[in-house]
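>>> Need coordinates for the below:
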Amino acid sequence: MTRPLADLHVVECASFVAGPTGGMTLAQLGADVVRIDPLRGGSDQHRWPVAPSGASYYWASLNTGKRSVAVDLRSEEGRELVLALIAAPGPGRGILVDNVVGRHWMSPDRLRERRADLIHLRLQGHPDGRPAVDYTVNAEVGVPSITGPEGLATPVNHVFPAWDLAAGMAVAAGVLAALHERERTGLGRFLELALADVALAGVANLGWLSEAADRGRERPRHGNHVYGSFGVDVECRDGSRVMVVALTEGQWAALQQVTGTGEVFGALAEALGADLDDEAERYRLRETIAAIIRPWFAARDVEQVGKELDAARVLWGRYRGMPEVVAAHRAGRHPVLADIALPTGEPALTARSPLRLDGDHGPAGRVPELGRDTAEVLTEVLGLTSAEIGGLHQRQVIGPPAD
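Just a heads-up that it's a prediction; the model follows:
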């Protein structure tokens, strides 16, 4: 099946999460994404988690579907090769995603001299050039201060790099927006995206900063409750835990119906003068509501709970460990996931595109290997001969030919 971006060619000079996620998103939609790597790999080449051999599951999965060109970026010859790849002619070429710092030879002005209609998206930490990662910007926008159990005095960091992944989606959107503009006007574009701005935009767009400005104080922590509505984790008879949520009147009605608590909540609402069809009221009385529904869950194993909640169309989810997710994949329940083999031969898991095109997630893509595609790309894009490729190898501008 031909993917939508099959005629697009992107050069990626980025490491860690945000930039590679943007490139991966474009690659999963069919773009030919060529990574530019140092000869011995970048700073994330061996980042955890790793296989027993030391091969990085992280690097392999974030770069699956891309081609890797390994070049001596300190040499003039190596830099010239990179510049030529970035500015290669063609309507689907001239697209660069990078997060480089201090490489004056890759400045927007220098690159524009090579190709005037270049689309160049540069990732930054802060908009003023200061470095940042997901875990530092998350701290700076206040999320750890409202995360965790009630009464806790210290911040709670998250383990999931949400802002990095959101930035990766913004990278893909920015590239496609600039490409659309270039097709319409013939003009290139230099775009900048700061991770700190992605985080600030996220909390602002959710209304969290407006609330803080209005109240003049921090939102209270509330553990596993859903802020502003009703949602809580409850334990089943077999020790399994589920998250139950009632955001809408329909979901709230379904939860009462399945747990047989409608009369109880009717009486509670009358006694307290509360309208429990209002999600703000459900949030205010969250502890009371949770105490009333918990016995229903405590009397049933999770399998029975799941069947009854599904039949009643209750919004819920079971807490699972990641080994359980892997087991569900092995049983064929997660088509978006795919098995791959690292270059060492060790098995790994990755994902296809979460977008389904006519019901199809598309292929997971080829597993990357540092520098494997160097000769192929230089020949295909720059027209270098085998003798020229051999000369570059002898001068150690590129790595050895792939086996």
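>>> CA atoms for contacts and neighbours, from now on please.
Fine.
>>> Contact partners for the residue nearest to Thr64 when sequence neighbours are not counted?
Leaving aside its chain neighbours, Thr64 sits nearest to Val367 (4.8 Å; criterion: Cα to Cα, 6 or more residues apart in numbering). Val367 makes contact with 60-61, 63-66, 340-343, according to Cα atoms under 8 Å, 6 or more residues apart in numbering.
>>> now the other sequence, so there's something to compare against:
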Amino acid sequence: MTRPPHDTGAEEDRTAPSGPLAGLVVADFSRVLAGPYATMLLADLGATVVKVESPGGDDTREWRPPVRDGVSTYYLSVNRNKRSIALNLKDPEDLATAHRLVGAADVFIENFKPGGLVKFGLDPESVAERWPHLVHASITGFGTAGGAGLPGYDMLVQATSGLMTVTGAADGPPQKAGVAIFDVITGLHAAVGVLAALREREISGKGQHIALNLQSSALSGLVNAAGAVVAGGVEPRRMGNIHPSLFPYGPFAAADREVVITCGNDAQFGRLVAALGAPGLATDERFATMEQRNTHRGELQALLEERLAAGTADEWTQRLREVGVPAAPIMSIGEGVAFAEELGLDPVADAGGVPTVADPMGFSRTPVDYRLAPPGVDEHRAEILAWLEDREPTTAGASTGAQPSEEPARPR
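The predicted structure follows:
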């Protein structure tokens, strides 16, 4: 087995991947959010991820403001722990490099338009025939049948999935979520699918193709809202911040601002009204059960807010937590980061000099690490080409396991 380029042979290399996926090579031909989010998760877990970009770079490099040191924070948020090489697939030499990279990888992830890779010999059928060991994940917006021609933007999927019809004030217009939530959900599904296919490959010795699309991931991500339609024949409606099946469950006005209170059962409701000085509400026939509380939402909300007006949101949060009632003030994202820090959750990590939101997975033996800053366009070309050149010939169906060196990218 060839040694990774620039490997000094030292007993300990602090920049080498050490997570549970160390040794795995991912050829990442995806861009924007769903694919890059999936590959960042794999990279966080120790996989060596080579980000293949067009010479112009990932679209999100230009999605600004906001920026950090002139670089789009959108791009920075999903591209740590990767190396970049720019390839023009219409150029024969670059296409040959792309083929060598895919053949050297364990996983190939892309989000080209359906049929867009046929002319480059990187479509699912060609990949399966030429590199049968490969786990190949394709991400589209709306699948490869009737929706093949539809562009896969998260905003479109928020519209076509029904999310917007259940988001926003009851008497207001349909509303999108504050982030590209279905890109993220699809990225999570992609990462899970890749890991499952890798596990199956250990048994069969063969790779396989995984097809994902934003629309299907969105419907899955709508969970109980979609379940109400397919299992109950009930079309959910916008209810603002109110839960369709639970009450009290949402924001309620205190003296200064709203406080979120979530009662998921009768016992919590009993503790809530006792803390508010109105224990009799727990046995009032209008509110004694969850179904009755849902039926009499308006009456109960007025009674609760009448008592909540005696204290601030922070005061009620503290008091309710003390008696076992889930409660919290509504925070900004910055306040949310600060709150996580107060809880000792370490929400911010340094990736090669770039502050980044920490990976939420905690492993007892093989922790997530942050080896590389999000790369510049084509930053690691020489290293990647040298690695491909130095690799020993592989037998069909297996890569050597050697990876590019884990030198940290230059801080921005």
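>>> How alike are these chains, TM-score-wise?
The TM-score (TM-score structural alignment, normalised by the length of structure 1) is 0.83; 367 aligned residues with a Cα RMSD of 2.6 Å.
>>> one step back: give the equivalent position in structure 2 for the residue nearest to Thr64 of structure 1.
Residue pairing (TM-score structural alignment): Val367 of structure 1 is matched to Ala373 of structure 2.
>>> With Glu183 of structure 1 instead?
Aligned partner of Glu183 of structure 1 by TM-score structural alignment: Glu202.
>>> Structure 2: helices as residue ranges?
Secondary structure of structure 2 (DSSP state H): helices at 34-44, 73-76, 92-104, 124-130, 154-160, 181-204, 214-221, 223-232, 266-275, 290-295, 297-308, 313-322, 333-342, 381-390.
>>> helices and strands around the last one, which ones?
Okay, so that is helix 381-390 of structure 2. Counting by 3 or more Cα pairs under 8 Å, 6 or more residues apart in numbering; DSSP states H and E, the packing neighbours recorded for helix 381-390 of structure 2 are strand 82-86, helix 92-104.
>>> residue furthest from the geometric center of structure 2?
Residue farthest from the centre of structure 2, counting by Cα atoms, centre = their mean, is Gly280 at 44.4 Å.
>>> That residue corresponds to which position in structure 1?
Checking TM-score structural alignment: Gly280 of structure 2 goes with Glu263.
>>> So what's the residue count around Asp72 of structure 1?
21 (other Cα atoms under 10 Å).
>>> what sits against the aligned partner of it in structure 2?
By TM-score structural alignment, Asp72 of structure 1 lines up with Asn88 in structure 2. Neighbouring residues of Asn88 of structure 2 by Cα under 8 Å, 6+ apart: 54-55, 94-95.
>>> Would you quantify the distance from the match of Glu183 of structure 1 to Leu195 of structure 2?
11 Å (Cα to Cα, to the nearest Å).
>>> So between those two, which is more surrounded?
Leu195 (16 against 10).
>>> what comes up buried for stretch 221-232 of structure 2?
221-222, 225-227 (16 or more other Cα atoms under 10 Å).
>>> now do stretch 72-88 of structure 2
Buried-residue list, stretch 72-88 of structure 2, by 16+ other Cα under 10 Å: 72-88.
>>> swap in stretch 317-325 of structure 2?
For stretch 317-325 of structure 2, by 16+ other Cα under 10 Å, it's 317, 319-320, 325.
>>> now those residues in CSV, with distance to Ala302 of structure 2?
Shown next, in CSV, are the buried residues of stretch 317-325 of structure 2 (distance: Cα to Cα, whole Å):
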residue, distance to Ala302 of structure 2
Thr317, 19
Arg319, 20
Leu320, 18
Val325, 19
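>>> quick one on the thing from earlier: of all the helices of structure 2, which gets the most neighbours per residue?
Neighbour counts (mean count of other Cα atoms under 10 Å) averaged over each of these peak at helix 34-44, with a mean of 27.
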